[in-house]
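Asks: structure for this input, please:
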Amino acid sequence: MSDATHHPQETKDQRSPEEIERLTKLHDSFKPIWLTETIQLDPLLPSDKDALLEYLNNPQVHQWLVGPPNPYKPEDADLWIKSRVDRMTKDGTPLNFVFRDMTRGGKAIGSVGVSDESDDNLEGDDTGYWLAPEYRGQGLMAKALKMMLRKISIDQVGKRKFNGHAFEGNWASRRTMEKAGFVFQPDIQKIVFKDGKEIKIWTLRLYLTEEDIANLEIIPEATPLPSLVRRN
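Replies: Take a look at the predicted model:
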C-alpha cells in the first residue's frame, strides 16, 4: 500500500470558525459513492477514529506506509480527522475517502486519496491508500483509485500528470497503480526513511492527453443491496 496522503497539513490560510464550520458541513455531507453492492467510498468522519487506530496500528497495514506515526495514537487520529477540510477541491469535493463496509454498520476499512497539486509538481504523491488485510485481493483498491482519479483529479481539478510511489517489493501497490494506468519509472531512484531505516521506493507516473481522457473507461457506481440503502 501507499499512504502519502496521510500527512496532516496546517491550514494554508487563517479561516474563521464560521468558515471552518461551513467547510466541515460541506465535506461531511458529500454523497457516498457505491464501489460494490456492499462497500461505499465516503468522506472521513470523526466516527472513524476507532477504525483508524485499529488498522493504522496493524503491522500488516503499517509496514507499507510512510506517513502515519508508529504507534498511531488517538491524538494522531484527531489531527488527521480535524485536517480533513484542508483536503478538498475548490468545488468542495473531498480528496480523501474511506472505504465503508455497510454490512458492518459502515465501518471504515481503508482509505484512498488523490491530489489537486499542479501538474508542474511531480515530486510528491498524487495518490495514497491503504486497505484492511481481510479485504485485499478483491480488486477494490484499483477500482476505487480509477474512480477517484477520474471523478476528482481529472474531471474536477483538471490534472493530466500524476506521480506515485510504492515501497520496493510492494508488488500489490505497484500493480494497483499500473491497473490505473501508471507506468513504472526504472530510471528514477528514490529512498525514504521509515523507523530509522533507509528504504528504496519505486516511482510510477501517469501522463494523459486529451485523447486519452476521451477514451478513458467509464466506471459506473455499483447498485447496492436493497437492504443496505438508507431510507428517510
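
Asks: only C-alpha atoms from now on, for both contacts and neighbour counts.
Replies: Will do.

Asks: contacts for the longest strand seen in the chain next, please.
Replies: If each strand of the chain is counted by residues according to DSSP state E, the longest one is strand 197-207. Contacts with strand 197-207, where a contact means Cα atoms under 8 Å, 6 or more residues apart in numbering, come from 160-168, 174, 177, 181-186, 188-193.

Asks: go again using 6 Å as the cut-off
Replies: Strand 197-207 is contacted by residues 160-168, 182-185, 190-192 when judged by Cα atoms under 6 Å, 6 or more residues apart in numbering.

Asks: please give the structure of this sequence too, so both can be compared:
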Amino acid sequence: MSHSQLYPLEINSATGEPFFRLPSPNDNIIITPPRAKDEQAVVPILNDPGVYQWLEGPPFPYTPEHAASWIPLIVNAAKAVLDELKEEECVNPGGPLKAVGDCPVRMIREVKKDGTDVYIGDIGFRRCLYEDVLDPKERKEVIAANDRKEVGDPTICWSIGNYLAPSHHGRGIMSMAFGLLLGAWAIPRMKVRSMRGYTFVGNTGSVRVFEKNGYILKGIVDNGKVVRGEKKLLNVLYWNYQESKSS
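Replies: Next comes the predicted model:
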C-alpha cells in the first residue's frame, strides 16, 4: 500500500497544515510545524522559572529579539523538510517513503473548544552533542563524526530538547508527545536507532519523560557546566532501538 510522503502526519483540512494529535486523554493536544506568530508565544514561557531553570540553551531573560532570531530558523527548517517530501511526492509518486533528517512538526499546542489553538511547548530532535564525553578534543571529534553521517544512517546518535508551559505540567503531555514523535516519525522516517538524553540533576520530571519512553539512566556526570552562574550536574540517559523493542 502506497502512502503520501507526509505519512503518517494528518493534514488540517482548513489550513493544509500537517500535524500529529496526541491520543486520549490528551487528544486536544496537537504537534504542528512552527509558525511565525510563535515569536510572541514563546517569550512568556521561556521566562517562567518553571521552565528556564531546567534549560541551558535559551538566554535569560528571553526577549522578543531572541524569539525573532530563533523562530524563523526553525520555521525554515520545518519548511525545508516538508518541501523535500512534497518534491519527492512529485518526482516519485507512490514510491517508498523517503528518509529525512528532521521532524517537520515540533510545536505543542492545545486546541480549544472553538477550534483555535494555543502554543504550550516545543519538542525537537537534533544530532547528539555528547555532553557526557568529558575530554574536549574527543567530544569535538565525535560530534564532527556524527554530524558527517548521511541522512538515514542508523548509526547517527540523536538527542531531543523539549519544554512545556508549567500550566500543563503533570498531565503526561510531554511523555505522550515524545512517544508519539519517536514511534510515528523519528524511528520510521528518520531511521533513529540511538539516542542520548541529558537533564540537570534535580529535574525529576524530565527523567521520568525519558524513562517512560525507554531510556535507561546511566549515571551522573560533572562536565564543568555552569548555567547562569550555577554549577550543574547532568543526568545521562541512553536509548537504543533494539533494547526498547525487547523491553
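
Asks: where does the TM-score land?
Replies: The TM-score (TM-score structural alignment, normalised by the length of structure 1) is 0.71; 185 aligned residues with a Cα RMSD of 2.6 Å.

Asks: before we move on, back to that, what span of structure 2 lines up against the longest strand of structure 1?
Replies: Using TM-score structural alignment, strand 197-207 of structure 1 lines up with residues 230-240 of structure 2.

Asks: middle-most residue in structure 2, spatially?
Replies: With distances taken as Cα atoms, centre = their mean, the residue of structure 2 nearest its centroid is residue 124 (2.0 Å).

Asks: doesn't that residue belong to a helix?
Replies: No: Residue 124 of structure 2 is assigned strand when assessed by DSSP: H, G, I helix; E, B strand; the rest coil, not a helix.

Asks: before we move on, back to that, what residues of the match of strand 197-207 of structure 1 count as buried?
Replies: By neighbour count on 16 or more other Cα atoms under 10 Å, the buried set for stretch 230-240 of structure 2 is 232, 233, 234, 235, 236, 237, 238, 239, 240.

Asks: show me how far the longest helix seen in structure 2 is from its chain's centre.
Replies: Longest helix of structure 2, by residue count under DSSP state H: helix 64-91. Relative to its parent chain, helix 64-91 of structure 2 has a centroid offset of 14 Å by Cα atoms, centre = their mean, to the nearest Å.

Asks: which helices and strands sit right next to the following helix or strand past it?
Replies: Beyond helix 64-91 of structure 2 in the direction of the C-terminus, DSSP states H and E gives the next helix or strand as strand 107-111. Contacting strand 107-111 of structure 2 under the criterion 3 or more Cα pairs under 6 Å, 6 or more residues apart in numbering; DSSP states H and E are the following elements: strand 29-32, strand 117-127.

Asks: I'd like these as a markdown table, with distance to residue 109 of structure 2 appended.
Replies: What follows is these, written out as a markdown table (distance: least, Cα to Cα, whole Å):
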| stretch | distance to residue 109 of structure 2 |
| --- | --- |
| strand 29-32 | 5 |
| strand 117-127 | 4 |
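
Asks: what segments of structure 1 are strands?
Replies: According to DSSP E, structure 1 carries its strands in the segments 33-34, 39-43, 96-101, 107-114, 127-131, 161-167, 183-184, 190-194, 197-207.

Asks: turn those into a markdown table, including distance to residue 75 of structure 1.
Replies: Formatted as a markdown table, the entries for the strands of structure 1 read as follows, by distance: least, Cα to Cα, whole Å:
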| stretch | distance to residue 75 of structure 1 |
| --- | --- |
| strand 33-34 | 29 |
| strand 39-43 | 20 |
| strand 96-101 | 19 |
| strand 107-114 | 18 |
| strand 127-131 | 20 |
| strand 161-167 | 27 |
| strand 183-184 | 36 |
| strand 190-194 | 20 |
| strand 197-207 | 25 |
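
Asks: tell me which of those sits nearest to residue 69 of structure 1.
Replies: With Cα to Cα as the measure, strand 190-194 is the member of the strands of structure 1 nearest residue 69 of structure 1 (9.7 Å).

Asks: that closest one vs structure 2, average offset?
Replies: Here strand 190-194 of structure 1 is compared with structure 2 after superposition; its mean distance to the aligned residues, by mean Cα distance after the TM-score superposition for structure 1, is 2.6 Å.
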